[in-house]
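Trainee: Quick one: sequence and predicted model below, then my questions.
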Amino acid sequence: MPDIQLILRSTQVITPDGTRPASIAVSGGSIAAVLPYDAEVPSTARLEDVGDHAVLPGLVDTHVHVNDPGRTEWEGFWTATRAAAAGGITTIVDMPLNSLPPTTTVENLRVKQEVARTKAHVDVGFWGGALPDNVKDLRPLHDAGVFGFKCFLSPSGVDEFPELDQQQLANSLGEITDFGGLLIVHAEDPHHLTAAPQRNGRRYADFLASRPRDAENTAIENLIAQARRLGARVHVLHLSSSDALPLIAAAKREGVRVTVESCPHFLTLTAEEVPDGATEFKCCPPIREAANQDILWAGLADGT
C-alpha cells in the first residue's frame, strides 16, 4: 500500500456492496483502500472519525453552467466549485455557453481552462459547443480534451450560441460521429415553440403552455432519426416531457445509441405547486404536472 496521509473512519461508508462501518485510506488525495473499521492507523496518517455521517465517493455533475469568464455576476468558477465541494461534488463539467467566450474553438477552451485553473476548488472538465458555423472546430476541440459537444435545437437565449437547424444538426453530428464523439442536445423544436401561445403575465400556467410537451417530443423524435441514420451517439439533456420516454426506450431496443437525463427539479417539483410570479421556478423545458413527474420517476427506475 502507498504512503497513507489520511484515514477517514465512519460507521456508514457507502460501497458497491452496501453500507458498512469502514476506514478509508487516502494517499495523495485519492482513495487507496477501504479497510476494516478498526484498522490500525499508520504513523504517517491523520485519523478523522466522522462518527455516523455517511461517507461516499465524490459525485460528478456533468451539467454545470459556470459562465466564467464574462458573466460572473451569474456564477463563476470560484463560487460554483466552492458550492460543489460543499455539496459533495468533486468534479464538474462546464457547459459551453453563457461564458464569454463560449467553448466553441480550441482558443476559447484555453481561455476558460486558464480562468478555471486559478479559481477551481474541485476538478473541472469542459463540454464543447456545436454551432452552425464551427464544424471545422469540432475535431480540434475533441483532440484538445472536451468530453463532447452541446447544441440547441431552439434559441439558446444568448446571441453567441445560436441553435442548429436539421441540416446543421446533420452536419455537426456527422463530423462528431466520424471521430467517435458525443453530442448532447437541448431538445425543443422551434416550430412548436413558435406556434405555442405566448401570453405576458405572471401565471405559471401561461408559461407552461408556451413550452409544450410536443416541442420536446418532436425534437427528440428528429434527433433519434438522425442518430439512427448516422450511427451517432447522442444524449438528450434535461428531459421534462415524459411523453418522450417510449420513443427513447424503443430506440434503445433498436440499438440506436441514445441516452437521456432528467433533473432534480423535474423529479421533485410540480407545476401545481409553482406560485404565480415565482420566477425562480422558470426554466426551459419547464417543470410539468405531477402525473408527468410520476412517469419520469418510472423511467428512471426502469433504466430508460
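Mentor: Cool, got the structure.
Trainee: contacts and neighbour counts: CA atoms only from here.
Mentor: Noted.
Trainee: Which positions within the longest helix along the chain qualify as buried?
Mentor: Counting residues, the longest helix in the chain under DSSP state H turns out to be helix 213-230. Using 16 or more other Cα atoms under 10 Å as the burial criterion, the residues of helix 213-230 that qualify are 213-221, 223-224, 226-228.
Trainee: Got another one to weigh against that:
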Amino acid sequence: MTYDLVLRSRRMVLPDGQRAAAVGVRDGRIATLAGYADPLDAAAEEDLGDVALLPGLVDTHVHVNEPGRTEWEGFASATRAAAAGGVTTVIDMPLNSVPPTVTAEALAVKRAAAAGRCHVDVGFWGGVVPTNLADLAELHRDGVFGFKAFLVDSGVPEFPPVDPELLGRALGMVDALFVVHAEDPRSVRESPPSARYADFVASRPPAAERSAVAAVVAAARRTGGRVHVLHLSSAEALPDLVAARADGVRLSVETCPHYLALTAEQVPDGATEFKCCPPIRDRDNQDRLWAALAAGAVDCVVSDHSPCPPALKHAETGDFAAAWGGVASVQLGLPVVWTEARRRGHGLADVVGWMATGPADLVGLSGKGRIAVGGEADLVAFDADADFHVDPGRLHHRHPVTPYAGQRLTGVVRTTWLRGQAVTGRTPRGRLLRADTA
C-alpha cells in the first residue's frame, strides 16, 4: 500500500500520549499509524527525528476583519500567520468586519471575501445583536459554528451589545453554541486618559467578569442552552463556572496565551500593545488560571487574535483609554503557551489538548485536532527545544505590533501540513468550513 506522505517522529503526540511513531497520509487523511521504524511505501517521506509531530492547532477565536476593515488584517495575511504558527483551522469572529456577520447576506459577503485567499481552513461565527434575533435560524442553517454576543460595548458601533434577557431569548430560539464576551457594563467604568496601565486595569475589575459570568450561567440554566465564555481573564469567575458545570449547565470556557504568559506587573506604562479586554491581570491571578487549566476547569486556549493598524494603538501618547484593545498573536500562540507550560511542568500532550483537541471538540470538528486514523492530515513539525527571539519583522499578520517583541520563546514551528500538503504561504489551499458538514 503506497502513501502520499509518510512522516516519522520520535515525539509524536497521539491521543493516548507521546511516543515514537510514523503516520501515513493518503488523499489528505491519516491512513495509518505505525511504529517509528516500520517500513511504509510512500511517494514522499520525512524523518523528523526528535522534532515533535503535533496535530494542527484549531483557533476558534480569530478576528480577520475582512471585508470592510481589511486594512486591519485580511484572510490572506491572517491565515498565512496562522500556518506559520502551526494553526491549520481558524474560526473567524463576526466582527470587526463590515458588514458584521449578523445576517445570511453578510455571511455570503464574508465567504466571498475569503474564497481563494485562505492558507488554512476557515469557518465562521455568526453574531447576536439586538436587531437580528429573526436572522439566527437562517444563519444557523447556512453553516455558522455558533453565535457570538457581547454583554458590554464591543468597540465598534455596528456590533452593539445585548443584555442578559435578550441573550436568554436567543438561547431559546436556536440549538447552537453561543460564545459570550462576559464583562458586566455596570462594573466597567470609562478609563480616564492615561498612560498608566494600572488605571486601565482598574477600569475593568475582576468583578465585571464574575458578574457577567453569573448572568451567562443564569441564562444557560434557565433555557438549557449551550454557552461558552470567551477569553476568561479573571480567576475570580472560576468558582461559579465550576459549580454550574457540576449542576449540569451546558457550559465551557477558554482563556488566551496573553493571560497565561503576561502579567500586569510586567506591562510598562504607555505600552499599549499590551491592551486587551478583559485586561491582563496580576501574577497571582495568572497562577490560578494555570491551576484551572491543569484541573480541566478551563477547556481550551485560543488566541483572540485582534489586530489593528498601528495608529489605533496610539503608541505616540501611550494612552490606554484611546488605544484599540486587542493582541495580535495567532502566529505566536503555540510557542508562547509552550514556553510557560514547560516551565510549569506540563508536556506537549497538555498543550495539544488545550490548543488543538479542545477547540476542535468545542465546535464539532471531530476530524481535526488529533492525530488519528481517518482524521484530516493537518500536522505540525514543532521543534520543542529550539529557542528564538520574537522579531516583529518576521510576523506574517498585516501589522507586526506585538507585546512579545524581543522576548525569547521556546518552540519553533518547522513545517505545517494542511491535509498532507506543506503550507508555504504562496498558494492558498484552505477550505471554507460549514458547521453542518463538519
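Mentor: Alright, I've got the coordinates. Not measured: the values here are computed from a predicted model.
Trainee: mean per-residue distance, the longest helix of the first structure to the second structure?
Mentor: Compared with the second structure after fitting, helix 213-230 of the first structure has a mean deviation of 0.9 Å; criterion: mean Cα distance after the TM-score superposition for the first structure.
Trainee: That helix corresponds to what range in the second structure?
Mentor: Counting by TM-score structural alignment, helix 213-230 of the first structure lines up with residues 206-223 of the second structure.
Trainee: Residue 66 of the first structure: what's it in contact with?
Mentor: For residue 66 of the first structure, the contacting residues are 72, 75, 76, 77, 80, 94, 95, 98, 99, by Cα atoms under 8 Å, 6 or more residues apart in numbering.
Trainee: my bad, should have said residue 150 of the first structure
Mentor: Residues 95, 96, 127, 128, 129, 130, 183, 184, 185, 186 are the ones in contact with residue 150 of the first structure under the rule Cα under 8 Å, 6+ apart.
Trainee: again, only using 7 Å
Mentor: If you count contacts by Cα atoms under 7 Å, 6 or more residues apart in numbering, residue 150 of the first structure has them with 127, 128, 129, 130, 183, 184, 185.
Trainee: Can you pick out the ones from those that are in strands?
Mentor: 128, 129, 183, 184, 185 (DSSP state E).
Trainee: mind putting those in TSV, distance to residue 52 of the first structure and neighbour count included?
Mentor: Formatted as TSV, these follow (distance: Cα to Cα, whole Å; neighbours: other Cα atoms under 10 Å):
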residue	distance to residue 52 of the first structure	neighbour count
128	41	29
129	43	26
183	41	25
184	39	22
185	41	22
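Trainee: Return the closest of these with respect to residue 289 of the first structure.
Mentor: residue 185 (23.0 Å; Cα to Cα).
Trainee: Tell me the residue in the second structure aligned with the closest one.
Mentor: Per TM-score structural alignment, residue 185 of the first structure is aligned with residue 180.
Trainee: tell me the strands in the stretch 251-400 of the second structure, going along the chain?
Mentor: 251-255, 300-301, 379-389 (DSSP state E, counting those that start in this stretch).
Trainee: most neighbours per residue, which of those?
Mentor: Across the strands of the stretch 251-400 of the second structure, averaging neighbours per residue (mean count of other Cα atoms under 10 Å) puts strand 300-301 on top, at a mean of 30.
Trainee: Could you give the residue range in the first structure aligned to that one?
Mentor: With TM-score structural alignment applied, strand 300-301 of the second structure matches no range in the first structure.
Trainee: can you count the residues close to residue 169 of the second structure?
Mentor: 13 (other Cα atoms under 10 Å).
Trainee: now for it: what does it line up with in the first structure?
Mentor: Under the alignment (TM-score structural alignment), residue 169 of the second structure pairs with residue 171 in the first structure.
Trainee: That match sits in which helix or strand?
Mentor: Assessed by DSSP states H and E, residue 171 of the first structure sits inside helix 166-178.
Trainee: Tabulate the contacts of residue 150 of the first structure (TSV), appending distance to residue 111 of the first structure.
Mentor: Compiled in TSV, those are given as follows (distance: Cα to Cα, whole Å):
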residue	distance to residue 111 of the first structure
127	14
128	13
129	15
130	18
183	22
184	22
185	24
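Trainee: now the helices for the first structure?
Mentor: Going by DSSP H, the first structure shows helices at 77-86, 106-119, 135-144, 166-178, 190-195, 204-210, 213-230, 245-254, 264-268, 290-301.
Trainee: Understood, closing this out.
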